[in-house]
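Chemist: Can you look at this prediction? I've put the sequence above it.
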Amino acid sequence: MGGVPAKKRERVLRSLRNAGLVANVENSGASVAAAPFAGILAASPVQKAEGVEKFLKDGRIDRYPMGAAERHALLLHVAEHAFRPGEELSEAQVNERLRVFTDDHVTARRYLVDVGILERTRSGTSYALSPQRAEPIVTE
């Protein structure tokens, strides 16, 4: 705690010792006591996200997967939560629903169309879920 006045440093260290968060170590002042933290970590281990959850933070797209299969799964997840089969939506309606999942609704809409999950009408004025949306489109 360089730059902290000695009295304040001692007061802080005393408070931390009283709380059981640091222990005295000869000639070095204090060190972190592992026991309280080990108990806390053991009580609530960090759960590693799996599937599309790896790419979501608070239900919103955090990043897009590099792999086509994972990207398709993420986009399918978004589409299944944002749209209903048989409904036809304007571009503005699609954008509004995608904003729930990302601030970059334009990229999300483009990806959904590119992978065949969302279809645009010939006139380009409306969108609907593709009946073939569950099958990834292979482009090679």
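Modeler: Yes, it's here.
Chemist: Only C-alpha atoms from now on, for both contacts and neighbour counts.
Modeler: Noted.
Chemist: top helix in this protein by residue count?
Modeler: Counting by DSSP state H, the longest helix found in the chain is helix 68-82.
Chemist: next up, a second structure to put side by side with the first:
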Amino acid sequence: MTAQALAGLLADETRLRVFSAIVLGAATPPEIASATGAKAKDVALALRKLTGGGLVVDDGGELRAATGRFKEVLRSAAGAERTVTDHGTGDERTESLLRTFVDGDRLLGIPSQLVRRRTVLAHLAHRSFRPGERYPERAVNDILRAWSEGSGTDHVAIRRYLIELDVLDRADGHYWLRPEAETAS
């Protein structure tokens, strides 16, 4: 079932009320009719559609909602929309880590574990700064602000982490990739 089909099943007001009554505990057509105020024939029609769509299951005369279908449809829709990004590291563990914390040119968050934090931030630095080039603090702030937008992490904190983790070095208001970090990724 697709997300559109699921939405279509519940788009009809009577079907939505019938499904809601079942979720809330109505287990027979008369109980559903009483709970919804719908006519018996409308309840029967809605049940036929909901059962056919897999949202309602008849367990020996007692109806129950198959709420697990929502999770299945959402997982299916999420899997269809999500593309796997290759960050070019060649290491599946590193790729998995980066997919968790990096989306394109956006930082989704910063790992709390130090080794993972360094891996993610070194990746960010290598994507943003050229080896041997010095950057004024304002340019570094602009680059890191773009990465951190929407992540809940302050660009100043990222800059500080990059220094503390020996990915960037600084002097006289300028920053650059540390030579050791240039070959680390």
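Modeler: Good, I have the coordinates. Just so it is clear, the model here is predicted, and its values are computed rather than measured.
Chemist: Can you pull the TM-score for these?
Modeler: Here the TM-score for the pair of chains, by TM-score structural alignment, normalised by the length of the first structure, is 0.68; 131 aligned residues with a CA RMSD of 3.8 Å.
Chemist: And the longest helix of the first structure, what does it pack against?
Modeler: Helices and strands touching helix 68-82 of the first structure, by 3 or more CA pairs under 8 Å, 6 or more residues apart in numbering; DSSP states H and E, are helix 91-98, helix 105-114.
Chemist: So for residue 73 of the first structure, which of these sits nearest?
Modeler: With CA to CA as the criterion, residue 73 of the first structure lies closest to helix 105-114 of these, at 10.9 Å.
Chemist: and that closest one, which stretch of the second structure?
Modeler: Using TM-score structural alignment, helix 105-114 of the first structure lines up with residues 155-164 of the second structure.
Chemist: Have a look at how far, on average, the matching stretch is from the first structure.
Modeler: Its matched residues in the first structure lie on average 0.7 Å from stretch 155-164 of the second structure after superposition (mean CA distance after the TM-score superposition for the first structure).
Chemist: Name the nearest residue to residue 77 of the first structure, sequence neighbours excluded.
Modeler: Nearest non-adjacent residue to residue 77 of the first structure, counting by CA to CA, 6 or more residues apart in numbering: residue 52, 7.5 Å away.
Chemist: Please pull up the equivalent of the one you found in the second structure.
Modeler: Residue 52 of the first structure maps onto residue 98 in the second structure, by TM-score structural alignment.
Chemist: can you give me how far the match of helix 105-114 of the first structure is from the chain middle?
Modeler: Remark: stretch 155-164 of the second structure is offset 25 Å from the chain centroid, using CA atoms, centre = their mean, to the nearest Å.
Chemist: residues in contact with that stretch?
Modeler: For stretch 155-164 of the second structure, the surrounding residues in contact (CA atoms under 8 Å, 6 or more residues apart in numbering) are 118, 121-122, 125, 140-141, 144-145, 147-148, 168-170.
Chemist: Buried residues, it. List them.
Modeler: Across stretch 155-164 of the second structure, burial judged by 16 or more other CA atoms under 10 Å covers 155, 158-159, 161-163.
Chemist: Widest-spaced pair of these?
Modeler: Farthest pair in these, by CA to CA: 155 and 163, 12.6 Å.
Chemist: For the second structure, which segments count as helices?
Modeler: Counting by DSSP H, one finds helices in the second structure at the ranges 3-11, 13-23, 29-36, 40-52, 68-81, 92-101, 114-128, 137-148, 155-164, 179-182.
Chemist: start and end residues in the second structure for stretch 61-78 of the first structure, please.
Modeler: Aligned by TM-score structural alignment, stretch 61-78 of the first structure falls on residues 107-124 of the second structure.
Chemist: Please point out which parts of the matching stretch sit buried.
Modeler: So, applying 16+ other CA under 10 Å, buried residues of stretch 107-124 of the second structure: 107-111, 116-124.
Chemist: What of stretch 133-140 of the second structure?
Modeler: Residues of stretch 133-140 of the second structure classed as buried by neighbour count (16+ other CA under 10 Å): 134-135, 140.
Chemist: Tabulate those (a markdown table), appending distance to residue 103 of the second structure.
Modeler: Output for these, formatted as a markdown table (distance: CA to CA, whole Å):
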| residue | distance to residue 103 of the second structure |
| --- | --- |
| 134 | 26 |
| 135 | 24 |
| 140 | 20 |
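Chemist: quick check, nearest of those to residue 32 of the second structure?
Modeler: Of all those, residue 32 of the second structure sits closest to residue 140, with 62.7 Å by CA to CA.
Chemist: burial count for the nearest residue to the closest one once chain neighbours are set aside?
Modeler: Residue nearest to residue 140 of the second structure in three dimensions, not counting chain neighbours: residue 175, with 7.4 Å by CA to CA, 6+ apart. A count of neighbours around residue 175 of the second structure, defined by other CA atoms under 10 Å, yields 20.
Chemist: All set, thanks.
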